[in-house]
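Novice: fold the following and give me the result.
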Amino acid sequence: MFLQRIANNGIRLGTLFDRAAARFPANFVVLDHDLDCAPGFGRRVTVTELATLVDDFAARLWAARVRPGDRVVLHKSDGFDIPLLAVAVARVGATAVLLSPKLDGATVAELVRRVNQPYLITDQDKLDHHLPADIAGRTQGVLLAAGRHERATALADLAGAPRVDPVTMSPDHPVLITHTSGTTGIPKLAVHTNRTFQARYRPQASVVRLIDKREPVAMHMSFVHSRLFTAMPISLLQGHPLIMLRDDEPAAVAELFTRVRPGIVETHPNTLLRWEVLADDPRRPLAHVKYFSSTFDAIHPRTVATMLRASERRNPRYAQIYGQSEVGPVAARTYTDRHPFDGRCVGMPFPGMTGVRVVSRDGNPVSKANPGFIEVRTDGRILTYLGEHPRWQKQVNDGWWRMGDLGYRTRWGCLHLLDREVDRIPGIDSTLEIEDKLLGRLPELIEVIIVPGSGGVPSPVVCTRDDLPLDGARWQAALDGLPALGEPVQWRQRDLPQTATTKIKRLELARLLTAREVPS
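Specialist: Here you go, the predicted model:
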């Protein structure tokens, strides 16, 4: 009955914390940082306190003349107050546009232009050091989440504004706009509604409700990613305590997970890779984890095996979820430590909720050697790309959405993902599969990315733990049985071009290699 009410009304982002507080008033959220908007708020708070804070934020936005139908760009320093402010924006009937703190000022200015005279919520640091001087002229007004600035109104100055009732908008009205990863250029702006979020909520909520409510859920993901706005409601509305991480530094994570032991962990694949060292931490910070999950990018089998080994729970599981910002999750499967993880197998569609097909590129049957275009059908698909509707239309084929990935389905219907279309290298079935094998054979590697090199020879870029020099003999031994690769180029992991969800920008990396712009 509860899921049916969600289906009829959409996820109703603006009243999320009110409804969670009504069901589980004493449930708590643990943070690893202070909120810029409320620095004295504390790091362990109840859902009821968060509901009150969101109500206060909404009152301040109303006092700043934000009204139903307005658009509000959120681009500020990283923190959990980003989703809290987004919920407050939805509460007054406006549409939040979330831009990653990692975006450069020129990109932010271009995206603000596309939004067409929105309000902008930012902070003093962004205005002083990152955003162009004319940014205020592209907006209806600039609001500061922290600090003071002559060209902006500080939200702190609006404290005590009269509270306002939440505004109910149509389930099909845009409630949130997020941006795509930007791995191939300027990010696109994806338009979501309460109803499209609801369609993404249903398949996951039906699974999560089978998990004991006492299991704390730890999340480390981009605070501007659409995934957060389905993962967070699932946990809150089903009564799970939340651990919201801003930073993924292993030492800090280990300390927090030792104090508040999560039963479920969801984060980016590259973050789990970075957390492999936690498996050998004597405090056993991952010992209580029953379920690991990631949905943002391909994950390596070595990382999955390491996470499952770190758990001391009976039959721990890793959930492989395949999806995209534009459509949400569309396929999934789980693995245990008794079943070897296949990094290319991303699972089966959710019955009655999502559909998947693979279309031939050349008229010949689709197979591993001749992968096809992966297309999906789901009610969770975005309405459009803001300001770029023709670009959105190019990816829709009779109701099917082209994911931009290449793969095939097995005789049992399981979907296998081999590569992104733009990352395909002639003569190689799957660069991702080769990367999986190299990471499995060389524990000292913490990242390997294969991109097109000069003369058409695939070029591997490698990162080692603690940036130690790569052992040439071990590298050569690891290449046994693999396609011919160029000489490895060693980088520091922090120097790799990355998106907000830590995906590697492969096209940008290939360009840097070609231009010989390799960090020393």
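Novice: only C-alpha atoms for contact and neighbour calcs from this point on.
Specialist: Noted.
Novice: gap between the two ends of stretch 341-351?
Specialist: Using CA to CA, to the nearest Å, the end-to-end distance of stretch 341-351 comes out at 23 Å.
Novice: just stretch 347-367 next, same as before
Specialist: 16 Å.
Novice: do the same with stretch 411-421
Specialist: First-to-last residue span, stretch 411-421, CA to CA: 23 Å.
Novice: tell me which residues in that stretch are buried?
Specialist: Neighbour counts over stretch 411-421 (16 or more other CA atoms under 10 Å) mark 414, 415, 416, 417, 418, 419, 420 as buried.
Novice: and the helix or strand where the third one lies, what does it pack against?
Specialist: Think residue 416. Here residue 416 sits within strand 415-420, counting by DSSP states H and E. For strand 415-420, the packing partners by 3 or more CA pairs under 8 Å, 6 or more residues apart in numbering; DSSP states H and E come out as strand 345-349, strand 400-409, helix 431-441.
Novice: residue 474: which of those is closest?
Specialist: helix 431-441 (9.1 Å; CA to CA).
Novice: contact partners of the closest one?
Specialist: 298, 300-302, 343-344, 418-419, 424-425, 445-450, 478-479, 482 (CA atoms under 8 Å, 6 or more residues apart in numbering).
Novice: emit the PyMOL select command for whichever of the residues you listed are buried.
Specialist: One line in PyMOL is enough to select the buried members of the contacts of helix 431-441, burial here meaning 16+ other CA under 10 Å:
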select buried, resi 298+300+301+302+343+344+418+419+424+425+445+446+447+448+449+450+478
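Novice: alongside the first, I'd like the structure of this one:
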Amino acid sequence: MGVLFDECAARGVATRFHLDRPFDIGTEEATSYTVPELATLVRRAAGWFAAAGAGPSDRVAIVKPNHWDYDVLACAAVRVGAVPAQLSAQLPHQWLVTLLRRLRPALLVTTAALWEALRAAEPPGLAHAVLLLDGSAPGALGLADVAGIPAPAPHLRHDDEPLVINHTSGTTGVPKLVAHSTRTIIGKLARFETVRYPRIGVRRDDTLVNANAFAHGRTFCWTASALCLDPAEIAILTTQDPDVADPLLRAHPPTLVEALPSAYVRFQPLTARLDNPFRRVRLFISTYDAMHPPTLRAYLRATAHRAPLWMQGWGQTETGPLTFRFHTRRSVAHTSEARGVGRPVPGKTRLRVVDPDTFRTLGRGQAGLVLARTSACATGYVGENERWAAKRHGAWWNTGDLGRLRGDGSVELLDREVDHTPGLSCLRTEDLLEDRLPEAAECVLLSPSGRAPLPVVVTQDGLLDRAAWDRAVRDLPPLGEPVALTWDQVPRTGTGKVRRTALLRQLTGSGETVGSGRWT
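Specialist: Model (predicted):
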């Protein structure tokens, strides 16, 4: 990864990159790049890091606003032999302090505003050195202090040594720090995506749009695979504001879109516009979280392509994709069909469902804890070895998700174990509610301990029509009184997932759930 852009430039990869705003590096004002220009930027940043004291086996923590330069900077760290740790700036500052304590980085790369916030939350000592991308501050280096230092020669490492560290979403508390090696995240995951599969493979005339959380491992993997496939254009969206995203989408109408589930929800109003920007899309891709049927339908109807596909991946930071499911206009016509997350990746992953108490394997159709087996599994949690060991069962990985294997071998997700409610699938109920409440941008069903499930309905104005609600729940098990909130009133992770424990505490004063939380 340290020489990815150099090698692609040498091969003549002609992809043009377009950004919705400049990178968060004070020296850069461009919003369009060629591959050779990005290769130069990686080498320049590698020189900065070497001048700041980062070298082989050191950890370089990167904390900044959401942008694809997370991966550009990570490649620079890899080039000097360091291990980049990409941390979302959207995490609470105290959580970031906790993660930095676990990492003990040789270098912290951040912005002036974030550095001031971190210093306020914790006395100095979070990193051996600090490099600010956009200014200067006491106790930190600025780019002017390290500019002009030539990049050292690329440092090679063994395929099983740590390559990159990313954190999990953090829906239930402080995220885990997941370490991947070159073998797991590049050899097993990215390489799998560089095949030009029929219908779903990237073509050289494609325009890719990516609206993601760029601090997470998915985009580090995507950067490696997408660049090697040499599409015509790649457009990067850092915002989930539809009015801000619309100009870039119209300037570069995508044929392939990958976005966070929350981004798809926020961009959905664009699908109803007369000249919607998704009219050329042949393939939509989503990961991280479940997609609800109304959103799937809106996009599949918006494109003028004769037979568009939606590829939904289910997996985790620790494992990469475990299953794939393809949706079509016909398959999402019924809510019950949209909850399945597909079959295990052929030749790559195996799944089994076990009893959460005894770990006895359950038969098809029986609900239990989902275990996975994959050679792409990460190498461990940084600073939490016991937590990692508790989730390993021999060669199997405990996903912490509840689900069932259907007769055809596909997987149906029911809930996270920590969020489940006996006799009720929160995920399925959320699907039904969103189907029945067109004004809902999102429905969330919380499971407070000792109380009825608590429904939260996210609407544009934070209001909910009571008659519509009563009709929507007429045939559902008893639920608590609904709470209507706006999008911004809901605490979220860097990937846009609802921080369910924080939301439950916000609404009830307690974060206690029905689930045990043993495998979070």
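Novice: care to give me the TM-score?
Specialist: The TM-score (TM-score structural alignment, normalised by the length of structure 1) is 0.93; 502 aligned residues with a CA RMSD of 1.9 Å.
Novice: tell me where the stretch 251-400 of structure 2 has strands.
Specialist: 256-259, 283-286, 309-316, 320-327, 340-344, 349-354, 368-374, 380-381, 392-393, 396-405 (DSSP state E, counting those that start in this stretch).
Novice: would TSV of those strands with distance to residue 25 of structure 2 and mean neighbour count be doable?
Specialist: Compiled in TSV, these are given as follows (distance: least, CA to CA, whole Å; neighbours: other CA atoms under 10 Å):
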stretch	distance to residue 25 of structure 2	mean neighbour count
strand 256-259	24	22
strand 283-286	28	22
strand 309-316	30	21
strand 320-327	29	22
strand 340-344	38	23
strand 349-354	39	20
strand 368-374	37	23
strand 380-381	30	20
strand 392-393	40	14
strand 396-405	37	22
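Novice: make CSV out of these and add distance to residue 127 of structure 2.
Specialist: Shown next, in CSV, are the strands of the stretch 251-400 of structure 2 (distance: least, CA to CA, whole Å):
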stretch, distance to residue 127 of structure 2
strand 256-259, 33
strand 283-286, 35
strand 309-316, 28
strand 320-327, 29
strand 340-344, 41
strand 349-354, 38
strand 368-374, 34
strand 380-381, 19
strand 392-393, 31
strand 396-405, 32
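Novice: wait, which of those is closest to residue 103 of structure 2?
Specialist: strand 380-381 (10.5 Å).
Novice: give me the stretch of structure 1 that the closest one matches.
Specialist: Using TM-score structural alignment, strand 380-381 of structure 2 corresponds to residues 384-385 of structure 1.
Novice: now do the matching stretch: distance to the chain's middle.
Specialist: In terms of CA atoms, centre = their mean, to the nearest Å, the centre of stretch 384-385 of structure 1 is found 18 Å from the chain centre.
Novice: still on that earlier bit, and the strands of the stretch 251-400 of structure 2: which comes nearest residue 35 of structure 2?
Specialist: Of the strands of the stretch 251-400 of structure 2, nearest to residue 35 of structure 2 by CA to CA is strand 256-259, at 19.8 Å.
Novice: quick one: the residues in structure 1 that that closest one pairs up with.
Specialist: Strand 256-259 of structure 2 maps onto residues 264-267 of structure 1, going by TM-score structural alignment.
Novice: next one: stretch 84-100 of structure 2
Specialist: The aligned range for stretch 84-100 of structure 2 is 96-112, by TM-score structural alignment.
Novice: what's near enough to touch the counterpart of residue 490 of structure 1 in structure 2?
Specialist: Taking TM-score structural alignment, the alignment pairs residue 490 of structure 1 with residue 484 from structure 2. By CA under 8 Å, 6+ apart, residue 484 of structure 2 lies in contact with 456, 457, 458, 459, 462, 463, 464.
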